[in-house]
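Participant: take this sequence and fold it.
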Amino acid sequence: MASKLSRRSFLRAAAAMGGVGILAACGGAPAQQGGTGGEQPAAEAPAQGGQAVTEITFWWWDAAGQIWADEYSKVNPQVKVTFVNTPFADAHDKLLTSFAAGSGAPDVASIEIGRIGGFTARGGLADLKAPPFDGGQFEKDMVTYKWIQGSTEDGRLVAMPWDIGPAGVWYRVDYFEELGLPTEPEEIEELISHTHGRTWDDFFAFAKRVSDASGGKTKLFADAGTDIYGATYRQQGEGYQQGNKILIEEKATRPFQLAAQARQQELDANIAWWGAEWQTGLSEKAFAGMVIAAWMQGGLTRDQPDSVGKWRVVHAPEGNYNWGGSFVAIPEQSQNKEAAWEFVKWACCSAEGQNVMFKQTGVMPAYKPAWEDPLYDAPVDFFGGQRTYRIWTEIADNIPAILRTPNDLQLDDIVGAELTKVLQEGKDPVQAAKDAEAEALNRIRDVTA
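Facilitator: So this is what the prediction gives:
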């Protein structure tokens, strides 16, 4: 099975699955409502009560963007938010094209975490700390690693944190029960979670226990590439470059080794994520869990409705991590910066704006005061009454990060190609990391080892 951990490949595959909310936090659901393509609508809006109405355009790649547009009209009827559901690639590529052309950008743009490095390192986006904005006041309220990722090396804030992807180990309580395994989160936490000092070796020992209990028919997780490499790499903070220094050997060697170990010991189901085979594998008990982020709730609710109420979540071995997330930015081209800023503040920097989206999509806010809402301590039906939202907030507040760079997508592809060789061809993980770093140094200018 293909195990190349390319963010672009993931987004394309996920887009093919369709739906609203599954990848709102991490990538491209296809265009559905609220506009077509990525072209900026005419900035015309009717008067309200004899007063002129300001119209601003908002690009995002998920139809759920209409939620914000509709709700903001109730809060501020003097501003009309025209939501344009823009395909994922267009949301970023057309934005860059508009910068080069000098026109065509929206008033408010969404930027996904895998693309943020290409924007923080160039011009085109307004500094939200500078007048007429006052974005610096929200730094203490945001998840630290998201604030860092939306900032430039010289301290400008060009992308306001929006949502996050705190991650952990998910498991099907009904599958565990059938296999005679412990089922309560407290029991599983004690066996595999870093909150009890557990390591990935402990996780693998439990994975073997799952496999043995089923006679090898059910594995704990689907794919060593996504579940194991994806988690262990991100536990170090996302990114293979800091400044001009390439960190592939430092950050990929052990994750390569752990993923290879899982595959060699036949601990994964060897089923690639996101496609039909993965969906079938979950339904047919080929695997009983996953190591993934909070946003997966939306997709499972839609695609695996029979599983609702049967999932539980515990902390991952060795540490917390994040996968996915988005930002909101105001292009310098905007002719309505003050109105755009008021919308951004409501959407990203208020509990009301963040939670109106969270309640309908499961997109987890980066704005920490939103977590004070009682809903974060309430039992969650999807997780069988487990108070999972509070777990996500605890994880989100303890995650490392580094600045993103314009080379992130290229580095992801280079590392992903070597990961495929490790898992499919049995390539030595240490050599694979060395080769990936050498390839990066050869292909990318002005970087060092």
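Participant: all contacts plus neighbour counts: C-alpha atoms, from now on.
Facilitator: Noted.
Participant: show me what the host helix or strand of residue 436 is packed up against.
Facilitator: Following DSSP states H and E, one finds residue 436 within helix 429-443. Contacts defined by 3 or more CA pairs under 8 Å, 6 or more residues apart in numbering; DSSP states H and E place helix 429-443 against strand 245-246, helix 248-264, helix 408-425.
Participant: of all those, which one comes closest to residue 398?
Facilitator: Of all those, helix 248-264 sits nearest to residue 398, with 18.9 Å by CA to CA.
Participant: that closest one: what's the following helix or strand?
Facilitator: Immediately after helix 248-264, counting by DSSP H and E, sits helix 276-283.
Participant: mind listing residues that contact the helix or strand following that next one?
Facilitator: Sequence order places strand 289-293 as the next helix or strand after helix 276-283, per DSSP H and E. Residues outside strand 289-293 that contact it (CA atoms under 8 Å, 6 or more residues apart in numbering): 165-172, 219-222, 227-228, 231, 316, 322-324.
Participant: can you do 6 Å?
Facilitator: Residues from elsewhere that reach strand 289-293 (CA atoms under 6 Å, 6 or more residues apart in numbering): 165-171, 220-221, 227, 323.
Participant: now do stretch 199-217
Facilitator: So stretch 199-217 is contacted by 179, 192, 218-220, 317-318 (CA under 6 Å, 6+ apart).
Participant: stretch 278-288 now?
Facilitator: Taking CA under 6 Å, 6+ apart as the rule, stretch 278-288 contacts 171-172, 218-222.
Participant: and residue 324, that one's in a strand?
Facilitator: Yes - remark: residue 324 belongs to a strand, assigned using DSSP: H, G, I helix; E, B strand; the rest coil.
Participant: relative to strand 289-293, how tilted is the longest strand along the chain?
Facilitator: For the chain, the longest strand by residue count, based on DSSP state E, is strand 160-172. Interaxial angle of strand 160-172 relative to strand 289-293 (axes from the mean of the first three to the mean of the last three CA atoms, to 10 degrees): 170 degrees.
Participant: let's see this one next to it:
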Amino acid sequence: MRSNARTRMFPPRRHVHRSLAVGLTAVLATGLLASCSSDDDGEGGGGGDEQITLNVGLFGSIQFEAAELYAEYEELHPNINIEQTSVQENQDYITQLRNRLTQNSGLADIQAIEVGNIAEMAGDLSPRWIDFNEYDVDLSHFQEWKVAQATDPEGRVIGLGYDIGPMAICYRTDLFEEAGLPTDREELAELWDGSWENYLDVGDDFLAGTSSDAAFVDSAGSVFNAVVYGYDERFYNDAGELVYEESQAVQDAWDISVRAANTEGMTARLDQFTQDWDRAFANGDFATIACPAWMLSYIEEKAGPEGAGTWDVAAAPQASNWGGAFVGVPASAEHVDEAVELAAWLTAPEQQVKLFTRTNVFPSSAEAAADSEVVSVTSEYFNGAPTGQIFSDAAGEIPAAVIGPRDQTIQEGLTDGLVQIEQQGVSPDEAWDNTMSQLENALAE
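Facilitator: The predicted structure is shown next:
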């Protein structure tokens, strides 16, 4: 299934809640653009004799290299050499990227942009990026809301999406069996279908039945992310105003996550993407985790060969999207034409199909998501789960969301507030007040 709803963004710069100015409207580029001259015959901007090195700057573990896409492109374009650099933490990466864009120096030919930062990049920093509309890049195959996220108020498209993060539930079959719960993925999906409260109800049953020390879920923060990213309006409204204090999405996600944090044994009280969290996958410290498609490879790496067949995947209680990224070409790139050609090729439907079948990176291309090769994917590691079908179904239900320039700051602040409850014993009311105060200060910077 596909979502035809457009991402709702907001109008040009104006005064908003807390006197913050957020100048961002997303307008989809009109018309169908001709396909980029990056055909598999190797002809086009990179097909000359001049030897060129294209530098690609990424964050985290973006999988272009692991999917062997660089090697394939270099074979098609013998004069092109691709060199990749990666900063592990996006927080460090985006700080570096902001500084280099402001200074207009030190930039790679292609730079990745996390979805939480795309509104900022399509705002005041938009002139620092090339407009893909001007290079005959085919945008028609992408999810419409994905294109809208990277579109600035003047209609310039500054990023090409290469993935989205439709959500599922990854779970340990051995721990469920030990607790006397069903292990069949379809039966479990029915038990928690319809709400994340139902998911925690299954957690109560797990805690009542287990004799192990395993928690039901890794952290309250992961529950928060799973819930909040299922709403179309979260931290900003259509007018570009900050609404996280009154947002139904935030209130629902906070209340459900507080329930998890305050239930003894429900969470393993872990900080995600830390060494303790990594080790917990292999140690069986928790039985479930809300897992976007890209997390499957992470779990497989951290749980190791011993975890094969003990993990499975079921549909999530409600559709949501956590994550997703873009690639853009800075206007000051050394090889703009060749970089545009590579960026368009990496995000073309054919390559997005390869990314998912090889590395679990789910396509932001609607055409690729509907491809039979994607839909038919199963995972041997995850007990033969039909991951292609599960994530394709989830992707078709993802709501088009309002994205604001400080989304990432707000999301991190709210999950940090839950840590106060989960790990420090702070009351929910006090943690909320602390979080609101800290966010006000952070957003004023």
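Participant: got a TM-score for the pair?
Facilitator: The TM-score (TM-score structural alignment, normalised by the length of the second structure) is 0.77; 387 aligned residues with a CA RMSD of 2.9 Å.
Participant: re the thing from before, biggest separation within the contacts of strand 289-293 of the first structure, which pair?
Facilitator: 165 and 220 (21.4 Å).
Participant: what residue lies at the spatial centre of the first structure?
Facilitator: residue 324 (1.3 Å; CA atoms, centre = their mean).
Participant: thought it was touching residue 165?
Facilitator: Yes - at 5.0 Å, residue 324 of the first structure counts as touching residue 165 under the criterion of CA atoms under 6 Å.
Participant: which neighbours do the two have in common?
Facilitator: Counting by CA under 6 Å, 6+ apart, nothing touches both residue 324 of the first structure and residue 165.
Participant: helices of the stretch 101-250 of the second structure, start to end?
Facilitator: 118-121, 144-149, 173-178, 185-192, 196-209, 220-228, 248-262 (DSSP state H, counting those that start in this stretch).
Participant: could you point out which of those helices sits nearest residue 404 of the second structure?
Facilitator: Among the helices of the stretch 101-250 of the second structure, if distance is taken as CA to CA, the winner is helix 118-121, at 5.5 Å.
Participant: what's the offset of the closest one from the middle of its chain?
Facilitator: Its chain's C-alpha centre and that of helix 118-121 of the second structure lie 14 Å apart, by CA atoms, centre = their mean, to the nearest Å.
Participant: stretch 417-431 of the second structure too?
Facilitator: How far stretch 417-431 of the second structure lies from its chain's middle: 26 Å, per CA atoms, centre = their mean.
Participant: ok, and what's touching that stretch?
Facilitator: Contact with stretch 417-431 of the second structure is made by 261, 435, as judged by CA under 6 Å, 6+ apart.
Participant: list the buried ones in it?
Facilitator: Going by neighbour count (16 or more other CA atoms under 10 Å), the buried part of stretch 417-431 of the second structure is 417-422, 426, 428, 431.
Participant: now stretch 120-138 of the first structure
Facilitator: Applying 16+ other CA under 10 Å to stretch 120-138 of the first structure flags 120-121, 124-129, 133, 135, 138 as buried.
Participant: want to try a markdown table for those residues, with distance to residue 444 of the first structure as columns?
Facilitator: As requested, those are arranged in a markdown table below (distance: CA to CA, whole Å):
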| residue | distance to residue 444 of the first structure |
| --- | --- |
| 120 | 18 |
| 121 | 15 |
| 124 | 23 |
| 125 | 25 |
| 126 | 28 |
| 127 | 28 |
| 128 | 30 |
| 129 | 31 |
| 133 | 35 |
| 135 | 33 |
| 138 | 35 |
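Participant: the residue nearest to the centre of the first structure matches what in the second structure?
Facilitator: Aligned counterpart of residue 324 of the first structure in the second structure: residue 323 (TM-score structural alignment).
Participant: surely that match touches residue 165?
Facilitator: Yes - with contact defined as CA under 6 Å, residue 323 of the second structure reaches residue 165; the gap is 5.0 Å.
Participant: for the closest residue to residue 335 of the first structure other than its chain neighbours, give me its contacts.
Facilitator: Spatially, and ignoring its direct neighbours in sequence, residue 335 of the first structure is nearest to residue 107 (7.3 Å; CA to CA, 6 or more residues apart in numbering). If a contact means CA under 6 Å, 6+ apart, then residue 107 of the first structure has 56-57, 330, 334 as its contacts.
Participant: and the helix holding residue 436 of the first structure, which residues are buried?
Facilitator: Buried residues in helix 429-443 of the first structure, defined by neighbour count with 16+ other CA under 10 Å: 429, 432-438, 440-441.
Participant: what of stretch 48-63 of the first structure?
Facilitator: Applying 16+ other CA under 10 Å to stretch 48-63 of the first structure flags 53-63 as buried.
Participant: thanks a lot, catch you later.
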